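**Q** below are the sequence and a predicted model for it; my questions follow.
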Amino acid sequence: MHPAAVVALVASLLLAGCSGLGPVNPDPTVTPAPVPADDPAVPGFEGTLPAGVEPSGVTDTRALGRAHAEELSGRSYTLELVEARARDSHALPVVRHEESVRVRRPGLYRHDSVVRRAWLGHGLDREERTAVYADGTTRYVRTVENGTARYERGTVARWRNWSGTHAQQAGRAVGRYLDVTNATLSTVDRDGKRLLRVRGRGSRTVEGERYRVEAHLDGAFVVWLEARWVEPREDEDVFVRVTMTYDRVDATTVAPPGWYGEALRATEGGGDEANASS
């Protein structure tokens, strides 16, 4: 896979969608927060609403997306993305796309992608894996096809701020999935902390029916988001789910993968894609 194509792969997952086989990791314990009557705007919420959010709901998705990206500035984090598509028929495959992005800082990260296709009741049919490691100056891409590994490399983009490509893409995804016609605000206790909860219906940007989205916000930082919808088809509808989950914020480390040495040797003296950027 061309290095630039891997960047497009993340963008497509963040800005498209998919549902079916369940999340990468079990969801944290989430319970509805008690609702005291001290704040009529958002009962139980004592913080300041982030940019783009008002008591009536999400009013400026671009502002919220930018604020989310800025929250990641200068921080390490792990982002788990899951896109899955499923149909009721056993004659059609379930497709699940998982992305794991570990960022120490812009230009120093690991990104692992796996796409699985399976038929219900018949097990795994096909699996495609792509791995990326950026060491601060150079990005190495490893693809495995039919048991054979292939390597490419490209230069890491220079960012004027501390957000980086993955944060910017995630910010755009937040804006896309929360651009709804109807939204309500409440609170939720997640992992021992009270967060702002946004629930929305009716997407302006995602083509489909029965659209639903829920996001949990710690300030402007969207720590978890799940969107679901149905794509009508003449033969059979497709059920779609997308989830974004952040973990190990300010505590993510990035070490070279076991295949790093092999990638160095395989791309030495001619494997560069000098114009590729991460």
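**A** Thanks, I have it.
**Q** when you work out contacts or count neighbours from here on, use the C-alpha atoms and nothing else.
**A** Will do.
**Q** dump the residue contacts of Ser76.
**A** Arg102, Val103, Arg104, Arg105, Arg248, Val249, Asp250, Ala251, Thr252, Thr253 (C-alpha atoms under 8 Å, 6 or more residues apart in numbering).
**Q** then this one, side by side with the first:
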Amino acid sequence: MRWGLVAVAVAVLVAGCSAVSFGGDGPGSDPTSTVTPVPVTDSPPPTRTGVGERPPGVSVNGTVDAEALARAHTEYLADRTYTWSMREDASGPGAGFVRRVVVGNETFSLSQVQGELRRNASLYVNESGGFLRVAEPEGTRYDLLRLPGRPADYVFATVSIRQFLGDRTVAVSTVDRRGRTYYRLHAAGGPAPRALGPAEATIRHFSATAYVTREGFVRSLAAEYDRVVDGDPSHVSIRYDYSRLGESAPSAPDWVGNVTRRSTPAPVDPDATPERTATAERPGTPNGTGTVTDEHDGAATAATAGG
């Protein structure tokens, strides 16, 4: 697989990533609303853990080896199907990002919604390739991605584990939920992680909380902080959750048939020749990708996704 072409496909789905912490776009619909987060308000208070009762990478003194924890997390999910949902909320025009990835056997799907502009992107991948739909106020585009990548190219879990827990000392406690014990890792204060916005951003009051199994599966991870950019303050909250482990199976969305259908770009200028959305010579989609543009579809919603 030629990674350069896969990177282009990924870039299509993370357009606008400079606005968020680690790639992606923003809210509008709420694909995460079906996810039941691990922590609940009626849970018993956390209990302190004893020596040696820690997930991989979490030391007795509370320091976190984020690389070791990320490896254990990846290994735990290696042969499992799952649904991953991530959301970033921030005050300010156009802010916010929602992504949902459903990983099945030999197939996955993804949906994301970006900001108040409602830029919706959906991707469905099977043995034939990747079927991409991007809906914006100006119209809807369909692409056939011959090298769509893997689920790991679209799931930011290990990125956020490294970014939010790396080089930190956490308070460790346990919470029992539905017959399973989760280790609650909580970090507050200290230097803020890098790349939480533009280079000139000032970050304050950073905190992060993760719920982790003994094997190192980081089922839920949330972070909050205050950010100031060019004098404009905002409060940012980021959270991801896993659900439906071993039960996730994405299905092909109805619009997949549009990927191979030719249509006229819209809106149409009668005095100009419509420009093709992408060609083999221009960046935007992988070499050999087929692209079509549908009529204006500002109300389109993202299809169920996975990755």
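**A** Sure thing, it's come through. Predicted model only: the values in this text are computed from it and were never measured.
**Q** circling back: what subset of the contacts of Ser76 of the first structure is buried?
**A** By neighbour count, with 16 or more other C-alpha atoms under 10 Å, these hold Arg102, Val103, Arg104, Arg105, Val249, Thr252, Thr253 as buried.
**Q** list just the nearest of the residues you listed to His166 of the first structure.
**A** Among these, Val103 lies closest to His166 of the first structure (C-alpha to C-alpha), at 8.4 Å.
**Q** dump the residue contacts of the closest one.
**A** For Val103 of the first structure, the contact set (C-alpha under 8 Å, 6+ apart) comprises Ser76, Tyr77, Thr78, Tyr109, Arg110, Thr252, Thr253, Val254.
**Q** ok, now Pro28 of the first structure?
**A** Pro28 of the first structure touches Arg190, Asp191, counting by C-alpha under 8 Å, 6+ apart.
**Q** that one and Gly192 of the first structure, how far apart?
**A** 10 Å (C-alpha to C-alpha, to the nearest Å).
**Q** for Phe44 of the second structure, give its distance to Val172 of the second structure.
**A** For the record, residue 44 of the second structure is Pro, not Phe. Using C-alpha to C-alpha, we find Pro44 of the second structure at a distance of 15 Å from Val172 of the second structure.
**Q** between the two, which has more neighbouring residues?
**A** It is Val172, of Pro44 of the second structure and Val172, that has more neighbours when counted by other C-alpha atoms under 10 Å, with 24 against 11.
**Q** secondary structure element for that one?
**A** strand 171-177 (DSSP states H and E).
**Q** and that strand, which stretch of the first structure?
**A** Mapped onto the first structure using TM-score structural alignment, strand 171-177 of the second structure spans residues 184-190.
**Q** that stretch: which residues count as buried?
**A** Neighbour counts over stretch 184-190 of the first structure (16+ other C-alpha under 10 Å) mark Thr184, Leu185, Ser186, Thr187, Val188, Asp189, Arg190 as buried.
**Q** give me every residue that touches the spatially closest residue to Thr107 of the second structure that is not a sequence neighbour.
**A** Take Thr107 of the second structure and drop its neighbours on the chain: the residue closest to it by C-alpha to C-alpha, 6 or more residues apart in numbering is Asn126, 4.7 Å away. Applying C-alpha under 8 Å, 6+ apart to Asn126 of the second structure gives the contacts Glu106, Thr107, Phe108.
**Q** from the residues you listed, keep the buried residues only.
**A** Buried members of the contacts of Asn126 of the second structure, scored by 16+ other C-alpha under 10 Å, are Thr107, Phe108.
**Q** strands - which of the contacts of Asn126 of the second structure land there?
**A** Phe108 (DSSP state E).
**Q** what about the strand holding Val172 of the second structure, how far off from the first structure?
**A** Following the fit onto the first structure, the mean deviation recorded for strand 171-177 of the second structure is 1.4 Å by mean C-alpha distance after the TM-score superposition for the first structure.
**Q** next one: the match of strand 171-177 of the second structure to chain centre, how far?
**A** 21 Å (C-alpha atoms, centre = their mean, to the nearest Å).
**Q** same check on stretch 194-209 of the first structure?
**A** Distance of stretch 194-209 of the first structure from its chain centroid, counting by C-alpha atoms, centre = their mean, is 15 Å.
**Q** just stretch 133-141 of the first structure next, same as before
**A** On C-alpha atoms, centre = their mean, the centre of stretch 133-141 of the first structure falls 20 Å from that of its chain.
**Q** which parts of that stretch are buried?
**A** Burial within stretch 133-141 of the first structure, assessed by neighbour count using 16+ other C-alpha under 10 Å, is assigned to Tyr133, Ala134, Asp135, Gly136, Thr138, Arg139, Tyr140, Val141.
**Q** where do the helices of the stretch 1-150 of the first structure begin and end?
**A** Listed in chain order, the helices of the stretch 1-150 of the first structure (DSSP state H, counting those that start in this stretch) span 3-15, 61-71.
**Q** how about those in JSON lines, adding distance to Val94 of the first structure?
**A** Shown next, in JSON lines, are these (distance: least, C-alpha to C-alpha, whole Å):
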{"stretch": "helix 3-15", "distance to Val94 of the first structure": "16"}
{"stretch": "helix 61-71", "distance to Val94 of the first structure": "30"}
